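Trainee: the amino acid sequence is not available; the structure is as follows:
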């Protein structure tokens, strides 16, 4: 079987969505599927101008030679007309992977409406849609995508070691501080301003926060966030580390006491699963697919988005009670046994592609 995988930008980028696509390609190639990655440039131009890249995409390759085109839904502006052209001119099947729906992240209602329109059009041209969580599937169904055409394939989680509990340096470490960890790109959707406010509410010098994530995606927001840290007098308690490679990131997970993700919108939360694999108790927002990973009061706490008081209370509960932290951390690790590995994720994607190849369109 020969397939093409279409992604927007650099497939090696350090985000959960790109990791999912990268692992899928690695699995397919390792199992004999000839897989070509087609990169659509992520240009800094207005959203609607990305529609123009459809024309170049149509004539970039002889698409008839591919049995299936596997698409990252993040590239939806370029796929809008391309998918229609592909279904009319070829028998190539289309499978779209949805990591998140971009209309949900739009900052005004007008943009949300036209982004939703374009995303819906792209998804309705697909022969099969892969959703990264049951929450994402439910959202797709509200857009008119038939549930029977959607397959839920959760991302993988292989950290830190398959089948063994991570060594717990927290038990032997100096207990004068308690380290919170957040892994998230510095953008408004990640709710980091709410986390800074929560930390200021706690007013506990022993609580420190490490933030791992790209500071250059939205530089103005990043600057405002750091200014807020200064305004609250938290310079000695909040540390920004930028993006980190996987091996370095693992050391931050291993050294943390509590993992916090205050997102406003999170389709699944790969970083939550990674933190759970390191036996960390979780404090996160009750949004998107996060409740598929975190059970409130069992392996952590779920709070409403944009609620610094509730976020502070949840952090304080864990910070003040070592026994509760240990219980929630152990339950986090135990729950990862029921999560996909990346190998299982790849196998499930392969199964979808193999099945769709033999189906007749229409």
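Mentor: Nice, thanks for sending it over. The structure presented is a predicted model; accordingly, all values stated were derived computationally and were not measured.
Trainee: alpha carbons only for contacts and neighbour counts from here, please
Mentor: Fine.
Trainee: so what's the residue count around the closest residue to residue 152 other than its chain neighbours?
Mentor: The spatial neighbour of residue 152 that comes closest, neighbours along the chain excluded (Cα to Cα, 6 or more residues apart in numbering), is residue 131 at 4.7 Å. Neighbours of residue 131 under the rule other Cα atoms under 10 Å: 25.
Trainee: who's in contact with residue 131?
Mentor: 97, 98, 99, 137, 150, 151, 152, 153, 154 (Cα atoms under 8 Å, 6 or more residues apart in numbering).
Trainee: go again using 7 Å as the cut-off
Mentor: Taking Cα atoms under 7 Å, 6 or more residues apart in numbering as the contact definition, residue 131 lies against 97, 98, 99, 137, 150, 151, 152, 153.
Trainee: now these as JSON lines including distance to residue 257?
Mentor: Below are these laid out as JSON lines (distance: Cα to Cα, whole Å):
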{"residue": "97", "distance to residue 257": "34"}
{"residue": "98", "distance to residue 257": "32"}
{"residue": "99", "distance to residue 257": "28"}
{"residue": "137", "distance to residue 257": "33"}
{"residue": "150", "distance to residue 257": "37"}
{"residue": "151", "distance to residue 257": "35"}
{"residue": "152", "distance to residue 257": "31"}
{"residue": "153", "distance to residue 257": "30"}
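Trainee: presented hereafter is structure B, for comparison with structure A:
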């Protein structure tokens, strides 16, 4: 088998969309004849003092082997990127630009943008997970389109959700970070007159403990406090059960590099309410979702109220979501697209 070195920061078993993408991509590349050797890097994005150790581990990679580095690390390692590219094919994997994370100061966003621009400059190729990220790299980071390969996440077939009907069940899946917009959802629900609903927030509270605590405080004093449920980070079996019982999936993100949970919802025929941020409009068929501006609780409240009280509108959206199941991308397509890139790089 052909050999590929893959480097990513932190624990590869972390249950976020980016890490799940990495894990599945490596499995699909294996099916295409590529044996991946995993290198775990320290989490340099949150601790710059670990940069020397990350550089040391990357410097130990044998020359001439292609190496793909997750952007959560490569984006802040421009010196390592230059050194790696001089010794063999370097492929950057960008889920979304680091500077587009919600809650950054202007100074931090500028610093990350400059670092990532420098880190991407020597890369022989860049894999992105959405056309929106490709456009951002070309327009903001000066990356030539010829170096970019778009390999959107696949989605596995899944059984149709049954829903619950009453109480109307809203499901939101994502780590409890500011970028996911959970606070906007809670604010929107304060203005919803319909009361026969419940909302389940499934996601890790550990990636941003301060935000998770803020959300719990908001929920505790919420007019619908008894209808708000924090499920925490859940395993795949439990997550499948949550999807199965969902009537509507809600993700009011401020930015998404793709949004794998959105297509996972559609795979089960669950209609979606999300925002116009980032790659979301590219990810979702327009008739299977309702999109509102990010950070707009009024528009979100109006949309949720409408769908929970207008049976005809809701059923039309649900029918479109079920029809979309037949046209979702597969993981096999994702793997073959990246494997073809690796073959071109020799």
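Mentor: Thanks, I have it. No experiment lies behind these values; they were computed from the predicted model shown.
Trainee: quick one: TM-score?
Mentor: Aligned and superposed, the two chains score 0.94 in TM-score terms (TM-score structural alignment, normalised by the length of structure 2); 343 aligned residues with a Cα RMSD of 1.7 Å.
Trainee: if we can go back for a sec, secondary structure, distance to residue 29 of structure 1 and neighbour count added to the contacts of residue 131 of structure 1, as JSON lines?
Mentor: Shown next, in JSON lines, are these (DSSP: H, G, I helix; E, B strand; the rest coil; distance: Cα to Cα, whole Å; neighbours: other Cα atoms under 10 Å):
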{"residue": "97", "secondary structure": "strand", "distance to residue 29 of structure 1": "18", "neighbour count": "25"}
{"residue": "98", "secondary structure": "strand", "distance to residue 29 of structure 1": "21", "neighbour count": "23"}
{"residue": "99", "secondary structure": "coil", "distance to residue 29 of structure 1": "21", "neighbour count": "25"}
{"residue": "137", "secondary structure": "helix", "distance to residue 29 of structure 1": "27", "neighbour count": "23"}
{"residue": "150", "secondary structure": "strand", "distance to residue 29 of structure 1": "24", "neighbour count": "22"}
{"residue": "151", "secondary structure": "strand", "distance to residue 29 of structure 1": "21", "neighbour count": "19"}
{"residue": "152", "secondary structure": "strand", "distance to residue 29 of structure 1": "22", "neighbour count": "18"}
{"residue": "153", "secondary structure": "coil", "distance to residue 29 of structure 1": "19", "neighbour count": "20"}
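Trainee: quick one: secondary structure of the nearest residue to residue 225 of structure 1 once chain neighbours are set aside?
Mentor: The shortest distance from residue 225 of structure 1 to any non-neighbouring residue, by Cα to Cα, 6+ apart, is to residue 193 (6.2 Å). What DSSP: H, G, I helix; E, B strand; the rest coil gives for residue 193 of structure 1 is helix.
Trainee: confirm for me that residue 193 of structure 1 is in contact with residue 227.
Mentor: No: here residue 193 of structure 1 lies out of contact with residue 227, judged by Cα atoms under 7 Å, at a distance of 10.5 Å.
Trainee: neighbour-wise, which of those two wins?
Mentor: A direct count of neighbours by other Cα under 10 Å for residue 193 of structure 1 and residue 227 places residue 193 higher, at 23 against 13.
Trainee: counterpart of the more buried one over in structure 2?
Mentor: Counting by TM-score structural alignment, residue 193 of structure 1 corresponds to residue 183 in structure 2.
Trainee: what's the answer for residue 258 of structure 1, then?
Mentor: Using TM-score structural alignment, residue 258 of structure 1 pairs with residue 248 in structure 2.
Trainee: now that match: closest residue in space that isn't a chain neighbour?
Mentor: In this structure, residue 248 of structure 2 finds its nearest non-sequential neighbour in residue 170, 5.0 Å apart by Cα to Cα, 6+ apart.
Trainee: packing partners for the helix or strand that the one you found is a member of?
Mentor: Here residue 170 of structure 2, judged by DSSP states H and E, is contained in strand 168-173. Judged by 3 or more Cα pairs under 7 Å, 6 or more residues apart in numbering; DSSP states H and E, strand 168-173 of structure 2 is in contact with strand 197-202, strand 248-251.
Trainee: onto which residues of structure 1 does it map?
Mentor: Strand 168-173 of structure 2 maps onto residues 178-183 of structure 1, going by TM-score structural alignment.
Trainee: against structure 2, what's the mean shift for that stretch, could you check?
Mentor: On superposition with structure 2, the mean distance recorded for stretch 178-183 of structure 1 (mean Cα distance after the TM-score superposition for structure 1) is 0.3 Å.
Trainee: residue in structure 2 matching residue 98 of structure 1?
Mentor: In structure 2, residue 98 of structure 1 lands on residue 94 (TM-score structural alignment).
Trainee: surely residue 126 of structure 2 and residue 148 touch.
Mentor: Yes: using Cα under 7 Å, residue 126 of structure 2 is in contact with residue 148, at 4.8 Å.
Trainee: how about the strands in the stretch 251-362 of structure 1?
Mentor: 258-261, 282-285, 300-303 (DSSP state E, counting those that start in this stretch).
Trainee: so where is the second one in structure 2?
Mentor: When strand 282-285 of structure 1 is aligned against structure 2 using TM-score structural alignment, it corresponds to residues 272-275.
Trainee: can I take it that residue 112 of structure 1 is in a helix?
Mentor: Yes: membership of residue 112 of structure 1 in a helix is supported by three-state DSSP.
Trainee: the helices in the stretch 101-250 of structure 2, which residues?
Mentor: Assigned by DSSP state H, counting those that start in this stretch, the stretch 101-250 of structure 2 shows helices spanning 106-120, 131-141, 182-190, 209-220, 236-245.
Trainee: what's the separation between the closest residue to residue 75 of structure 1 other than its chain neighbours and residue 137 of structure 1?
Mentor: Once flanking residues are discounted, residue 75 of structure 1 sits nearest to residue 8: 5.0 Å by Cα to Cα, 6+ apart. Separation of residue 8 of structure 1 from residue 137 of structure 1 (Cα to Cα, to the nearest Å): 22 Å.
Trainee: ok, residue 246 of structure 1 next?
Mentor: 29 Å.
Trainee: over to residue 328 of structure 1?
Mentor: Following Cα to Cα, the distance that separates residue 328 of structure 1 from residue 137 of structure 1 is 28 Å.
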